[in-house]
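Undergrad: curious how this folds, go ahead:
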Amino acid sequence: MPVYAVRANGGTVEDVDGNVLIDLGSGIAVTTVGSSAPRVIDAVRRQVEEFTHTCFMVTPYEPYVEVAERLNQLTPGAHDKRTVLFNSGAEAVENAVKIARAHTGRQAVVVFDHAYHGRTNLTMAMTAKSMPYKHGFGPFAPEVYRAPLSYPFRDSGLDGPEAARRAIDVIEKQVGADNLAALVIEPIQGEGGFIVPARGFLAGLADWCRREGVVFVADEVQSGFARTGKMFASEHDGVVPDLIVSAKGIAGGLPLSAVTGRTEMMNAVHAGGLGGTYGGNPLACAAALAVIDTILEDDLIDRAVQVEHLIKGRLEKLRARDDRIGDVRGRGAMVAAELVLAGTTEPDPGLAKQIATYAHQQGVIVLTCGTYGNVLRFLPPLVISDAELHEAFDVLDEAFAGVAR
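TA: Below you'll find the model as predicted:
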């Protein structure tokens, strides 16, 4: 957007000219508890007065350990777990692959259509969409294979278990379970279009991984930390990942990411094999502990469900009178509208761009996404008010009414 922010609070962002914008993006799912959450501010202020860095690999400190302990408790499954901290989602995804390879002694990695996993060399290979993420940046890391996703809007009635069998058939024929270290999947896709797989798809894949000794990795960078009305999106499908990757909303805007997983897998890596200078920075760890407290003490998981009902209610009313909205989907405060040519399923990226541009001009931050660039995605902070949401969707109503068919 052609604005420069000077402050942000709750569900709004203020620019250098004094304009106040309603935030339906949360810095791409980062400021889940708000851009200046009181507990986060206080925790970071206290920590910065003590020290800003020592490097955990040199002289450990308690906030890192506390974050690891909290993640071990909060992630799905009652099994014994370990956590290691990094800086970004892509870095954590790469380390999850390293852990899976060390544990299995295998090399291949399977990802899915429409996937987004990051912008480093390995995660570019794992990401599906070329422009703008991969174009001109190859060659990419080898031993990465792609399987078909469950995409209910475009799957012609294929249910979850059937879609899982389709994916498994491709994997077994083109890769072979004996060669496969990890299957990496977003429980709800992010950049690929907020695609929610049909029920039974994730569970079918997880069961197959368990039988074949393949590490099931849930990339919850965008869908984690209460965003979807559960602490982690995997919980909606009753799936317990072997490894789970967290980032974005984990630390209220400070750079932090994590891999949490089964102890025997995490311990498979040799001493010194995982790490990094800034991973688990004490300021970010202090912020993460405050974010977790805010989510739990302010009932933000329930708030995400309330936000879902409000947003989907507004979008479904709009969809009923405008058939250019082909699909409304998502969970919690992670909701999308897929836009199509009227009366068809043909993607309409031009319309998505026009709607987003109109919203921006009227002071509403709206993001687009999707393999075809035709999806409007809504990621408001969970502390946004109902009044702000209704005001924002009044603007979207005006946008659709003003853009000719």
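Undergrad: every contact and neighbour count from this point should use C-alpha atoms.
TA: Noted.
Undergrad: downstream of the helix or strand where residue 330 lies, the next helix or strand is which one?
TA: Using DSSP states H and E, residue 330 falls within strand 325-331. Of the helices and strands lying after strand 325-331 in sequence (DSSP H and E), the nearest is strand 334-339.
Undergrad: quick one, that following strand and strand 325-331 angle?
TA: Angle, strand 334-339 to strand 325-331, by axes from the mean of the first three to the mean of the last three CA atoms, to 10 degrees: 170 degrees.
Undergrad: which other helices and strands contact the first helix or strand past strand 334-339 going along the chain?
TA: Next in sequence after strand 334-339, counting helices and strands by DSSP H and E, comes helix 349-361. Here helix 349-361 touches strand 334-339, strand 367-369, strand 375-378, helix 386-402, going by 3 or more CA pairs under 8 Å, 6 or more residues apart in numbering; DSSP states H and E.
Undergrad: just the strands in the stretch 51-200 of the chain please.
TA: In the stretch 51-200 of the chain, strands defined by DSSP state E, counting those that start in this stretch lie at 81-86, 108-112, 144-147, 180-185, listed in chain order.
Undergrad: and the shortest one, what does it pack onto?
TA: Using 3+ CA pairs under 8 Å, 6+ apart, the elements in contact with strand 144-147 are strand 108-112, helix 121-126, helix 160-174.
Undergrad: nearest to residue 293, out of the strands of the stretch 51-200 of the chain?
TA: strand 81-86 (18.6 Å; CA to CA).
Undergrad: pull the distance from the closest one to the chain's centre.
TA: Centroid separation for strand 81-86 versus its chain: 18 Å, with CA atoms, centre = their mean, to the nearest Å.
Undergrad: what do you get for stretch 33-50?
TA: The answer for stretch 33-50 is 23 Å, by CA atoms, centre = their mean.
Undergrad: buried ones in it?
TA: Using 16 or more other CA atoms under 10 Å as the test for burial, stretch 33-50 gives 33-37, 39-40, 43-44, 47.
Undergrad: equivalent analysis for stretch 267-274, please.
TA: If you call a residue buried by 16+ other CA under 10 Å, then stretch 267-274 has these buried ones: 268-269, 274.
Undergrad: the helices and strands packed on strand 144-147 into CSV, with extra columns for distance to residue 279?
TA: CSV is the format used below for those (distance: least, CA to CA, whole Å):
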stretch, distance to residue 279
strand 108-112, 24
helix 121-126, 18
helix 160-174, 34
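Undergrad: hey, which of these is tucked in deepest?
TA: helix 121-126 (a mean of 24; mean count of other CA atoms under 10 Å).
Undergrad: for it, packing partners?
TA: helix 89-104, strand 144-147.
Undergrad: where's the last one relative to the chain centroid, distance-wise?
TA: So that's strand 144-147. With CA atoms, centre = their mean as the basis, strand 144-147 stands 20 Å off its chain's centre.
Undergrad: please name whichever of the strands of the stretch 51-200 of the chain is nearest to residue 138.
TA: Taking the strands of the stretch 51-200 of the chain one by one with CA to CA, strand 144-147 is closest: 13.6 Å.
Undergrad: following up with a second sequence; could you model it the same way so I can compare the two?
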Amino acid sequence: MDLSHISGSLGIVHPLCLERGKNAEVWDEQDRRYIDFVAGIGALNLGHGHPAVVEAVQRQVETLMHSAFNAIPHRGYLDVAKALDAFVPVSYPLSCMLTNSGAEATENALKVARAATGRQSVIAFDDGFHGRTLAALNLNGKVKPYKNGLGALPGPVHHLPFPSRDSGIVADHAMAALERLFEVEIPADEVACIVVEPVQGEGGFRLLCADFAARLRRLCDQHGIVLIFDEIQSGFGRTGRRFAFSHLGVEPDLILMGKSMASGLPLAAVAGRQALMDAMAKGGLGGTYSGNAVACAAAKVVMEVMSEDRLREWGERQESLIVEAHRRWQASGRFPMLGPLTGVGAMRGVVFEDTVAASGSEHLLALLSAAREVGVLLMPSGRRRNVLRLLAPLTAEPDILKDGLNRIERALETL
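TA: Sure thing, here's the model as predicted:
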């Protein structure tokens, strides 16, 4: 594969070039088949080439490929906004802006929060990931490889420990850190928003502590702080529910969406309470390609296909197979590097621990290569890149998913 015309700053996980895909299977240019546990880093919860999405996209291409919505509106954007109001499980009417990417949704959410509150400061969390654009970068709770060498970033942004059963940090610890922040660094009435992932993606598939989420909601209400949930990776069915915040029993003021929203086409959104979304001057939000007509056609079908019953069935099936495989691997005693399972539902990670032979990150790096050789594509995560994230399409056939997990086991045997 010739990468001579590609920026060397792009990191490539797998040195191969894909040619086609079908649900949870992909084939490279040499026609070698792989089971895909990467799925566009969570952008393909409905798999490669879902028939209903393909049909809708083909119909849309034949009628209208694009119109810049803030110049001349088109029906697709309007339909997606209306569908989101019904699809996102919040108790208030939803107002939205469509964007091209999750990072762009993050940037616009920061603008909305600043405009609505008249404040600038932001609170984010250790190991969080919210995008690669300049302001989003500063929210990320990890320096390498995102922030080093870039100097001062837009802010101010303050970071807190992420409380989770998967991180070992309890709600009281995180709340104490937040109270210290308000006492030592910045008063609460100067904070515009708090941005948090209900389940961290890049951070290692860690579920936010529900008790902390409830306390955070009360604190934001008390101090007029906008609570933003980043569901770019955890949303659109990834955990077996429409959005991961349903596991927490707490509603956000703004929600960031993307990745699987349009089944692989570039579409994302920031949505929330209308009073917030209307805070900027007219013309303050928008974008040339935001809410592209073809991507909107795909998104509308995604929401139609992702019924509660289907998501529950897909999520429970995938969770059951992953949990059973992990238990089998650990019970065998053959894999001392295997640590606990993180996440919730079908959004699961496997921690790789340090051993005498190698670090957890070295074990996982070796697994990525070994698994590729036996026909499975995998993706790392975590601050130390020592957490395997499992992102097979929710629609993966049970036999394909079992085969993929068995191949991972074969690859583990070579480490």
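Undergrad: of the buried residues of stretch 267-274 of the first structure, closest to residue 24 of the first structure?
TA: Using CA to CA, these come closest to residue 24 of the first structure at residue 274, 35.4 Å.
Undergrad: trace the closest one over to the second structure, please.
TA: Residue 274 of the first structure maps onto residue 285 in the second structure when the alignment is built from TM-score structural alignment.
Undergrad: likewise residue 236 of the first structure?
TA: Checking with TM-score structural alignment, residue 236 of the first structure has residue 247 as its match.
Undergrad: quick one: contacts for that match?
TA: Taking CA atoms under 8 Å, 6 or more residues apart in numbering, we find residue 247 of the second structure in contact with residue 210.
Undergrad: again, 10 Å this time
TA: Applying CA atoms under 10 Å, 6 or more residues apart in numbering, one finds that residue 247 of the second structure lies in contact with 198-199, 207-210, 239, 241, 344-345.
Undergrad: compute the distance between it and residue 359 of the second structure, please.
TA: Taking CA to CA, to the nearest Å as the measure, residue 247 of the second structure falls 33 Å from residue 359 of the second structure.
Undergrad: swap in residue 130 of the second structure?
TA: Taken as CA to CA, the span from residue 130 of the second structure to residue 359 of the second structure is 27 Å.
Undergrad: more neighbours: which of the two?
TA: residue 130 (30 against 16; other CA atoms under 10 Å).
Undergrad: check contacts around the more buried one.
TA: Here residue 130 of the second structure is in contact with 102-107, 124, 136-141, 195-197, 200-202, 230-233, 256 (CA under 10 Å, 6+ apart).
Undergrad: likewise for residue 21 of the first structure?
TA: So residue 21 of the first structure contacts 5, 8, 11-15, 359-365, 388, 392 (CA under 10 Å, 6+ apart).
Undergrad: residue in the second structure matching it?
TA: Using TM-score structural alignment, the partner of residue 21 of the first structure in the second structure is residue 34.
Undergrad: same check on residue 80 of the first structure?
TA: Under TM-score structural alignment, residue 80 of the first structure pairs with residue 93 in the second structure.
Undergrad: so that match makes contact with residue 81?
TA: No - the criterion here is CA atoms under 10 Å, and residue 93 of the second structure misses it with residue 81 at 11.0 Å.
Undergrad: so for the two, which sits in the more crowded spot?
TA: Taking neighbours as other CA under 10 Å, residue 93 of the second structure and residue 81 compare with residue 81 leading, 21 against 13.
Undergrad: surely that one meets residue 271?
TA: Yes - taking contacts as CA under 10 Å, residue 81 of the second structure lies within contact range of residue 271: 9.1 Å.
Undergrad: which residues do these two both contact?
TA: With CA under 10 Å, 6+ apart, residue 81 of the second structure and residue 271 have common neighbours 94-98.
Undergrad: can you give me the helices in the stretch 151-300 of the second structure?
TA: 171-184, 210-223, 274-277, 293-305 (DSSP state H, counting those that start in this stretch).
Undergrad: among those, which is nearest residue 365 of the second structure?
TA: helix 171-184 (31.2 Å).
Undergrad: picking that back up, quick check, nearest of the contacts of residue 247 of the second structure to residue 87 of the second structure?
TA: Checking the contacts of residue 247 of the second structure against residue 87 of the second structure with CA to CA, the nearest one is residue 241 at 10.9 Å.
Undergrad: thought the closest one was touching residue 235?
TA: Yes - shown here, residue 241 of the second structure and residue 235 form a contact pair, counting by CA under 10 Å, at 8.0 Å.
Undergrad: looking at those two, which one has more neighbours?
TA: Per other CA under 10 Å, whichever of residue 241 of the second structure and residue 235 has more neighbours is residue 235, with 28 against 25.
Undergrad: now which residue in the first structure aligns to the more buried one?
TA: Mapped onto the first structure by TM-score structural alignment, residue 235 of the second structure lines up with residue 224.
Undergrad: also residue 25 of the second structure?
TA: Counting by TM-score structural alignment, the partner of residue 25 of the second structure is residue 12.
Undergrad: can you pull the contacts of whatever residue of the first structure lines up with residue 53 of the second structure?
TA: By TM-score structural alignment, residue 53 of the second structure lines up with residue 40 in the first structure. Contacts for residue 40 of the first structure (CA under 10 Å, 6+ apart) come out as 33-34, 46, 251-254, 283-284, 286-294.
Undergrad: ok, the counterpart of residue 159 of the second structure in the first structure - contacts?
TA: Using TM-score structural alignment, the partner of residue 159 of the second structure in the first structure is residue 146. Contacts for residue 146 of the first structure (CA under 10 Å, 6+ apart) come out as 109-115, 125-128, 167, 170-171, 174-175, 183.
Undergrad: 7 Å instead?
TA: Residue 146 of the first structure makes contacts with 110-113, as judged by CA atoms under 7 Å, 6 or more residues apart in numbering.
Undergrad: tilt between the helix ranked longest in the second structure and strand 347-352?
TA: Secondary structure assigned by DSSP state H gives helix 308-332 as the longest helix of the second structure. Here helix 308-332 of the second structure runs at an angle of 10 degrees relative to strand 347-352 (the same axes, to 10 degrees).
Undergrad: which outside residues touch helix 308-332 of the second structure?
TA: The contact list for helix 308-332 of the second structure, computed with CA under 7 Å, 6+ apart, reads 237, 239-241, 335, 338, 345-346, 394-395, 405.
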